[in-house]
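Participant: Structure of the sequence below:
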Amino acid sequence: MGLFKKNPFGHILFLKKWLIRVMGLFTHQRYKGFNKLEIEGSDVIRSLPETGVLFVSNHQTYFADVVAMFHVFNASLSGREDSIKNIGYLWNPKLNIYYVAAKETMGKSLLTKILAYAGSISIERTWRAEGKNVKRQVKMSDITNIGTALKDGWVITFPQGTTTPWKPLRKGTAHIIKKYKPVVVPVVIDGFRRSFDKKGLYIKKKGILQSMVIKPPLEIDYENESVDAIIEKLEYAIEQHPSFLKVIPMEELKAYEADHKNRRWRPNKAKTPVGE
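Facilitator: A predicted model of the protein is given here:
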């Protein structure tokens, strides 16, 4: 790899590789140390093509979810079996992994700009801006950028567009699937909202069992399935369809919602920053 070789978004791959290595080193214990990440589906990761893969997942924190996926995907590709043991897998990371994120979030600080350089496809949300509800047109350049990333490699997206559980999926994800016809891989995560603050930068509680289940690719008829049919298929696949609420005990649901409302980070001695 040439020292100044760039990806389609103009990011220098040599620099991106070192950012992933360093950030991986500082975040590894968040998933195997302070807490334990239970993984299922490493064999699915190894069976995927090099490009044209869209990972669709539920969302629990701004950054901890996607950082965990970078760990798991690279560990799986390096031969780890449902494990991120031995961080050596980050020495030669897959550099064409991207994730979809809100532009306003990724530009707020030096840290978020570094995270963006590691693989963000920053888009303008059509329904939310600066904490307020808005309605605006989808930027075609955002859609094109996602298509460019799929052509170059793998893309991670969180189609609910929020960390609040059981919210409807945004139909834009289905439009992207119909337009670019990627291999669609569902991912279901849990335990992250209990482990971290809302941003996923601080450890809120230690000793939490986190989980990540990578499911086999979905069968989708890109030409004939409607947008609504694809959205429903995705909701079931990432276990966010409204029907799942019917099988959750009311006491557990109330506790889950209470935890969600109270998980905003407030500085105190119990919090542990990213690198500690």
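Participant: From here on, just use CA atoms for contacts and neighbour counts.
Facilitator: Noted.
Participant: by contact count, what packs against the longest strand seen in the chain?
Facilitator: Taking DSSP state E as the criterion, the chain has its longest strand at strand 183-190. Contact partners of strand 183-190 among helices and strands, from 3 or more C-alpha pairs under 8 Å, 6 or more residues apart in numbering; DSSP states H and E: strand 53-57, strand 209-214, helix 227-237.
Participant: How are the strands of the stretch 101-250 of the chain distributed by residue range?
Facilitator: 120-123, 128-129, 132-133, 154-157, 183-190, 209-214 (DSSP state E, counting those that start in this stretch).
Participant: Next, the second sequence, to be compared with the first:
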Amino acid sequence: MGLFKKNPFGHILFLKKWLIRIMGVMSHRRFRGFNELQIEGSEIIKNLPDKKVLFISNHQTYFADVVAMFHVFNASLSGRDDSIKNVGYLWKPKLNIYYIAAKETMKAGLLPKILAYAGAVPIERTWRSAGQAVNRQVKMSDISNIGKALDDGWVITFPQGTTTPFKPIRKGTAHIIKKYKPIVVPIVIDGFRRSFDKKGIRIKKKNILQTMEIKAPLDIDYDNETNEEIVKKIEYAIEQHASFLKVIPQKELEEQEKLNKLREW
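Facilitator: Coordinates of the predicted model:
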């Protein structure tokens, strides 16, 4: 790799590699130290092609979710099974991993700007700006940039566009899937909201079990399924459909409470 070789967004890969290494080492104990990340399904990562893969996930913090995925993806590609033990996997990180993020979030301070260089595809949200509800047109350049990232590698997106659980899936995700026809891999995370503040930077509570389940790619008929049908598949795949908001029996609540006690090891 040439010293000044760049990706399609003009980022110098040598610099990006060192940013991922440094930020990875600094963040590792947040997922294997202060708290423990339990991983399921890492074998799916190993069998994916190098490009045109879209990861869809529920969202709990601005940054910790993505950082954890960078750890898990690179650890899996280096041969680890459901584990991020030993940060040696960061020495040769996959450099064509991107994530979709709100443009205003990635400009809010030095740390977000550094994280943006590591792989953000910034977009303007059509429904919210500066904390206020808005209604504006999708920028075609944003869609094109997502396509550019998919053509170069893997893209992580949070189709609800918010860290609030059980919010509607944005139809733009279905539009991207139909337009670019990527392999779509669902991920379900939990525990991050309890571990970190909303930004995912400050540790709010220690000894919390975080979980990440990587599921098999979705079976999608890109040409014949409607946006609405794809949205419904996404809702179920990332466990954000209204049916998951069930009334939990008292006995199940008691069992969950026992499990939570065990999690606080």
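Participant: Out of the helices and strands packed on strand 183-190 of structure 1, flag the one nearest T164 of structure 1.
Facilitator: The closest of those to T164 of structure 1 is strand 53-57. By C-alpha to C-alpha, the value is 12.9 Å.
Participant: So what touches the helix or strand just after that closest one?
Facilitator: Reading on from strand 53-57 of structure 1 to the C-terminus, the next helix or strand found by DSSP states H and E is helix 64-77. Under the contact criterion C-alpha atoms under 8 Å, 6 or more residues apart in numbering, helix 64-77 of structure 1 has outside partners 24, 27-28, 31, 39, 42-43, 45-46, 59, 82-84, 87, 89-90, 93-94, 97, 99, 156, 189, 192, 196, 199-201.
Participant: Buried members of the residues you listed into PyMOL, please.
Facilitator: Selection of buried members from these for PyMOL, criterion 16 or more other C-alpha atoms under 10 Å:
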select buried, resi 24+27+28+31+39+42+43+45+59+82+83+84+89+90+93+94+97+99+156+189+192+196+199+200+201
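Participant: Quick check: the alignment partner in structure 2 of E225 of structure 1 vs E235 of structure 2, distance?
Facilitator: In structure 2, E225 of structure 1 lines up with E225, judged by TM-score structural alignment. Distance, E225 of structure 2 to E235 of structure 2, by C-alpha to C-alpha, to the nearest Å: 15 Å.
Participant: Double-check K204 of structure 1 against K198; I have them as touching.
Facilitator: No - between K204 of structure 1 and K198 there is no contact, the gap being 9.3 Å when judged by C-alpha atoms under 8 Å.
Participant: what's around the closest residue to M106 of structure 1 other than its chain neighbours, how many residues?
Facilitator: In space, and not counting its chain neighbours, M106 of structure 1 is closest to T112: 4.9 Å by C-alpha to C-alpha, 6 or more residues apart in numbering. The local packing of T112 of structure 1 (other C-alpha atoms under 10 Å) involves 15 other residues.
Participant: and P182 of structure 2, what does it touch?
Facilitator: P182 of structure 2 sits next to K52, V53, L54, L150 when contact means C-alpha under 8 Å, 6+ apart.
Participant: Quick check: PyMOL command selecting the buried ones in those.
Facilitator: In PyMOL syntax, the buried subset of the contacts of P182 of structure 2 is picked out as below (16+ other C-alpha under 10 Å):
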select buried, resi 52+53+54+150
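Participant: Tell me the one among the contacts of P182 of structure 2 nearest to W18 of structure 2.
Facilitator: Once C-alpha to C-alpha is applied, the member of those that ends up nearest W18 of structure 2 is L150, at 22.4 Å.
Participant: I'd like to know how far the closest one sits from K178 of structure 2.
Facilitator: Here L150 of structure 2 is placed at a distance of 13 Å from K178 of structure 2 (C-alpha to C-alpha).
Participant: hmm, back to that, do you know which of the strands of the stretch 101-250 of structure 1 lies nearest I231 of structure 1?
Facilitator: Here strand 183-190 is closest among the strands of the stretch 101-250 of structure 1 (C-alpha to C-alpha), at 12.1 Å.
Participant: who touches the closest one?
Facilitator: 52-60, 65, 177, 210-218, 234, 237-239.
Participant: so what corresponds to G119 of structure 2 in structure 1?
Facilitator: That one, G119 of structure 2, aligns with G119 by TM-score structural alignment.
Participant: Let's verify the closest residue to its match other than its chain neighbours: helix, strand, or coil?
Facilitator: Nearest non-adjacent residue to G119 of structure 1, counting by C-alpha to C-alpha, 6+ apart: Y98, 4.5 Å away. The three-state label for Y98 of structure 1, taken from DSSP: H, G, I helix; E, B strand; the rest coil, comes out as strand.
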